[in-house]
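> sequence and predicted structure, then a few things I'm wondering about:
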Amino acid sequence: MQADTSSKPKKKSSLKAKVQKFGTALSSMVMPNIAAIIAWGLVTAIFMEGGWAPNATIAKLTSPMLHYLIPILIGYTGGRMVYDERGALIGAIGTLGVIVGDLNIPEFLGAMIMGPLSAWCLKKFDQAFQSKVKSGFEMIYNNFSSGILGLILAILGMLIVTPVVEWGSGLMSSAVDAIMKVHLLPLTAIIIEPAKVLFLNNAIGNGILVPLGIEQAAKVGKSVLFLLEANPGPGLGILLAFCFFGKGDAKGSAPGAAIIHFFGGIHEIYFPYILMKPILIVAAILGGMSGTFTFQLFNAGLKAAASPGSIIAVLAMTAKDSYLGIIAGVLVSAAVSFLVASFILKRDKSTDSGDLAAKQKQMEQMKAESKGKEMPSTDEVRTSINSYANVNKIIFACDAGMGSSAMGASLLRDKVKKAGIDNISVTNTAVSRLKDEAGLLVVTQEELAERALEKTPSAVHVSVDNFLSSPKYDEIVANLKALSQVTDTPASEIGESKKVAASGDQLAKIDFSSIKEVNFIRHDQHQGSATMATSIFQDKMAKAGKKTPVKAVRINELDDENDHLVIATKAAGKNLAVRYSNIQIVVVKDILQDKLLDELVKKLN
């Protein structure tokens, strides 16, 4: 496999990458603190007057959490993004200034400004003076510089930033109120749904809608703004349409994706389905519009942010008087997106089976095969493997660093564990938190690959269409596993292992009792030769009354299991030896008419 690598970052980011970067910066300050927002929402939903179990004493938590705890956490997180722990501390101090400046409104926007700004000021101050500090005075400098500069920034935040934030917050609130009064809020789906598919979902939801929603919920007890991005209905409808009217792998994977999306709240899982057929964005938009219209019709809203956007989280945050409206809105949005997506898919007369990432990669392999390039040379295989020589850490990076990347990391971690690779850690994080370091392999979605490359220019990069189903995971594991076999082996000797001896003694080393499938490897010597060899061998097996399945596969499609017997030429055998360690291999001079083939038929079941 050829990893997507680059030694130098691009000089200029694309506009799309810049927008993603700005949106993610906002989101990254809120996303890590969603638990605190949910805690506040639960307190208001359960213990406030009109809640499920009103309790005036416990309800006293709501105001301090809303006006102090959450803004300070946001400022702390924003500061840490800019300048690690020193930035986090001064970010919290600076945020306190805007909080005290106006105790009547939750200063979420002020925290998003003062957190990063305070950390940036301290960073520039350190760059100017830290190197001049005498040995032994480092702690004094660190503490006093943070304390004094933090105090100054808190005062500036209280006197200057607070009035600006009040004006901006009032302007945005007035705009939202005006839109809601004229019932135009459903039209926001025209912006939100396409932006979500471009992996700006967390930026829009947590960076913009959640802060506005919290201010609204603090005033009236609930907000529909929490639902504009988090509503799982549009995505559910599209995935259900693929279940009934999709083709190929897309149809087969859609039921599982629907469950993960609707109950797990991982919205990113349906984005590739839309990217595969962009016209489906119309279904998402109409579904989002109809859902929001229904929420407004029932005057429904959530007490706090629903994160992740699963039906479970949505219902947990639903206001006491809004359950009917919330359920109706989700169902209506799912029904509308399902009907529109079904119409689009049914009218699609293309012969393309619509497979997702695996199908796209398979098409690339088929194109290469038609040009006589399907089987890479031994040197090409060795070059690919050697690109992983220094890898000791794998990081999955997504926009928020939580949902989809966590699931992708879990899948690959399981594959790495089963392959017996104990020295490679597999973790996940947000793209914005990536740090360039030696021995790093970064796996990210193709939409975020450019930003990942900017953050880690010296890492090995692998981009995938879908974190939950990518053939590249097997290629990564194969390269890592093969690395130990070829590190000290000359290319001319690859494949000359005891498992690939070019003599009749090979059969004595094969465990025929474990064989469940026989495979021929498609290669570039004669187009279609593997298919022909498979047909001939199947006929021989049938005449002998043997029932073991015989299939022709590509080299990257093999499962590295002992129950696979692979019949290959010497050239193919060399590549197999460096990619796999568990499959059983028999090397023949001619896959169409070698004497060993008849011997194999006798020994197989």
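Yep, it's here. Numbers count the residues shown, from 1 in each chain.
> from here on, contacts and neighbour counts on C-alpha atoms
Fine.
> ok, L468 - contacts?
By Cα atoms under 8 Å, 6 or more residues apart in numbering, the residues touching L468 are I269, S404, M407, G408, L411.
> can I assume the fourth one is in contact with F396?
In this case it means G408. Yes: in this structure, G408 sits in contact with F396. The criterion is Cα atoms under 8 Å, and the distance is 7.0 Å.
> looking at those two, which has the bigger crowd around it?
In this view G408 and F396 are compared by other Cα atoms under 10 Å, and F396 has more residues nearby, 29 against 25.
> ok so the more buried one is a strand residue?
Yes: F396 forms part of a strand when assessed by DSSP: H, G, I helix; E, B strand; the rest coil.
> verify the contact between it and T429 for me.
Yes: the pair formed by F396 and T429 meets the contact definition of Cα under 8 Å, at 6.3 Å.
> what is in contact with those two at once?
Counting by Cα under 8 Å, 6+ apart, the residues touching both F396 and T429 are S405, A406.
> next up, a structure to set beside the first:
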Amino acid sequence: MASPTAVRPPRSGARVQVQKFGTFLSSMVMPNIGAFIAWGLITALFIQVGWLPKLGIGDSPDSWVARIGGWDADGGGIVGPMITYLLPILIGYTGGKMIHGTRGGVVGAIATMGVVAGTSIPMFMGAMMMGPLGGWTMKRIDALWAGRIRPGFEMLVDNFSAGIWGGVLATFGFFVMSPIVTFVSDRLGDGVDFLVSNDLLPLTSLIIEPAKILFLNNAINHGILTPLGTNEAAESGKSVLFLLEANPGPGLGLLLAFSVFGRGMAKASAPGAAIIQFLGGIHEVYFPYVLMKPRLILAVIAGGMTGVFVNVVFDVGLRAPAAPGSVFAVYAQTASGSYVGVTLSMLASAAVTFAIAGLLLRTDRSEDGDLAAATSAMEDLKGKASIASTLVGSGAGTGSVSSIVFACDAGMGSSAMGASVLRRKLADAGFGEVKVVNRAIGSLTDTVDLVVTHRDLTARARERTPSAVHVSVEDFLASPRYDEIVELVRSSASVRVPVGAGVGAGVGAGGSAGGADHLLGLGCVVLDGTARTRDDAIVEAGRLLVAAGVAGDGYVASMLEREQSVSTAMGRGLAIPHGTEAGKGAILRSGISFVRYTDPISWNGKEVEFVVGVAGQGNEHLAMLGRIGQVFLDEDAVARLRAATTPEQVRDVLTV
């Protein structure tokens, strides 16, 4: 069995909720950072105090530079409209799309326009509220008549419902949300002004630096600092708030201290981590070093406070958010006249952190911490794998691994396909004797070495198998965690099988699924699906199964219910919706359906071209799912599916 030290403890509920909230905010802002950068560069070039006017070509308000910069009274420039309309609407669209695909994004953008038009300040906070609200409410409204619209009227109902509801939300945003958000924004701005006017801004590092280590900073950074900083930059051309979290100096100082005063793996890995952190902007690489020796948080707090103090003294700032927080990104957004102060703040924060961390390391009489375990704990805080693990060589554990279970809610769809892919990877690496099976989470027992689940199901799986090593994945077909599992098995003391060993016994080993043709009837193959949303696609695939006599009417509802818990998007353009464990009672026999979409469907943020509906009794369908998993790892096979013109050609690719 795996070493108990490799088992990660469950995360606390309150912290997880804050992390999820921060991640959600970050997911609305980060995809649009390019637009923020574009706005920042245009601002730097074309406003009156920008770079080009200093060349003498923008002195007149009638010049083309003046109009681009937005100086004219008629509002014909770019800078003002971009920050007033473009950036908030992009955020609102992204927030709606995250919840309900393109349709939710459109309604979210309409709703955002209402709150934008109702105020005179850039409405980023309003966009972060109205965008998701638009997507969520539209999703609930669509669910009211899902599967009940007569053929031929879908587009009419979809367009009018989105338009009507978008208009309602825009009106609500204009009259109700706009005054509320403006009030909240003003009060937060007053709080920042108080800190600045009383020279207290450096104290924010007492919150921000520990929050970074615990991955709680996104809620502060993207929920408060980015909106307030952007408002300030719109008025004065720069904001120091963009530097509170992005300064790479404290992380650099800490890693340099480990490079000089550290020991063992920490000392060896610190130089590479410093390069990644300072030049690449991936701050998380230094978090395990703090988690390994928690008192070093004092060093990064002191360094952060020093950097903020220097920024305030020199009155510097950035024009727009620096993401990621690398030295290059910081300089790219540094306002004109702020380069000296920004440089000194990074150097001073690094120097102070280095000095304090070096002193703490030199006087540390305790045994060396386990950097690999700290990295594992850091990844658990984050909820997914980190680049830090590649620096320290951390794995899921060091005990014997001879049995692996890939678990999902029902145990017949995503887990079957993931198990097939992982089984093949292990076999190719020479570990075909390792047993890999798929099961429903409800049937797990604490008798296996390693459990693989979607990250949203890991907590449930851990409750049933507390002594196993748990690995979380998001992409079922091509997750990088599979390679980590192979390396873990390779280092396992008890698994020593010859290279070239065949695929282990069991259904779905990835070999030919010939003879499973009856599972995919030609009537269950659709080459031009009509659905435009995730739920409609599930209904379309499910109805094919019902029409073929594979399942009863209630199975479609079970498939929709299953999707609410964990996404069945596998990656590589494939989704395999299936029912819940309770929905198996509606299955009459094993079978699958196949629907291809010319225009990819947004499936919880992933683009899906192919939807394979699954209904399985026993293990009969698993071999075919294993074959499908291998098909979608083969670009040539996927190309044949895209080019297929008949159901027979599709079945030939999937079953031969």
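It's in. Keep in mind that this is a model prediction, so the values were computed, not measured.
> and the TM-score between these chains?
Put the two chains on top of each other and the TM-score (TM-score structural alignment, normalised by the length of structure 1) is 0.63; 424 aligned residues with a Cα RMSD of 3.9 Å.
> for the stretch 51-200 of structure 1, what spans make up the helices?
For the stretch 51-200 of structure 1, the helices defined by DSSP state H, counting those that start in this stretch occupy 62-64, 70-101, 108-129, 138-156, 162-181, 189-195.
> now these in JSON lines, with mean neighbour count and distance to L240 of structure 1?
As requested, the helices of the stretch 51-200 of structure 1 are arranged in JSON lines below (neighbours: other Cα atoms under 10 Å; distance: least, Cα to Cα, whole Å):
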{"stretch": "helix 62-64", "mean neighbour count": "15", "distance to L240 of structure 1": "40"}
{"stretch": "helix 70-101", "mean neighbour count": "27", "distance to L240 of structure 1": "37"}
{"stretch": "helix 108-129", "mean neighbour count": "22", "distance to L240 of structure 1": "37"}
{"stretch": "helix 138-156", "mean neighbour count": "17", "distance to L240 of structure 1": "52"}
{"stretch": "helix 162-181", "mean neighbour count": "15", "distance to L240 of structure 1": "31"}
{"stretch": "helix 189-195", "mean neighbour count": "19", "distance to L240 of structure 1": "18"}
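> and Q216 of structure 1, which of the ones you listed is closest to it?
For those, proximity to Q216 of structure 1 was assessed by Cα to Cα; helix 162-181 is nearest, at 8.2 Å.
> what does the closest one contact?
If you take Cα under 8 Å, 6+ apart as the criterion, helix 162-181 of structure 1 is touched by V98, I99, G101, D102, L109, G110, L185, L212.
> trace the first one over to structure 2, please.
When you say that, I think you mean V98 of structure 1. Taking TM-score structural alignment, the alignment pairs V98 of structure 1 with V115 from structure 2.
> and the lengthiest strand in structure 2, what does it pack onto?
Among the segments of structure 2 that qualify as a strand by DSSP state E, the longest is strand 591-603. For strand 591-603 of structure 2, the elements it packs on are helix 87-117, strand 525-526, helix 534-547, strand 606-615, judged by 3 or more Cα pairs under 8 Å, 6 or more residues apart in numbering; DSSP states H and E.
> contacting residues for A59 of structure 1?
Taking Cα under 8 Å, 6+ apart, we find A59 of structure 1 in contact with V43, T44, F47, M48.
> circling back to that earlier point, could I get the helices and strands packed on strand 591-603 of structure 2 as TSV with distance to A335 of structure 2?
TSV is the format used below for these (distance: least, Cα to Cα, whole Å):
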stretch	distance to A335 of structure 2
helix 87-117	19
strand 525-526	55
helix 534-547	44
strand 606-615	36
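> the longest strand of structure 2 maps to which residues in structure 1?
Matched against structure 1 by TM-score structural alignment, strand 591-603 of structure 2 finds no partner residues.
> list the helices and strands the helix or strand encompassing V451 of structure 2 packs on?
Taking DSSP states H and E as the criterion, the element that holds V451 of structure 2 is strand 450-454. Contact partners of strand 450-454 of structure 2 among helices and strands, from 3+ Cα pairs under 8 Å, 6+ apart: strand 403-408, helix 458-464, strand 469-473.
> give me the residues contacting it.
Outside strand 450-454 of structure 2, the residues that touch it by Cα under 8 Å, 6+ apart are 2, 401, 403-408, 415, 458, 461, 468-474, 566.
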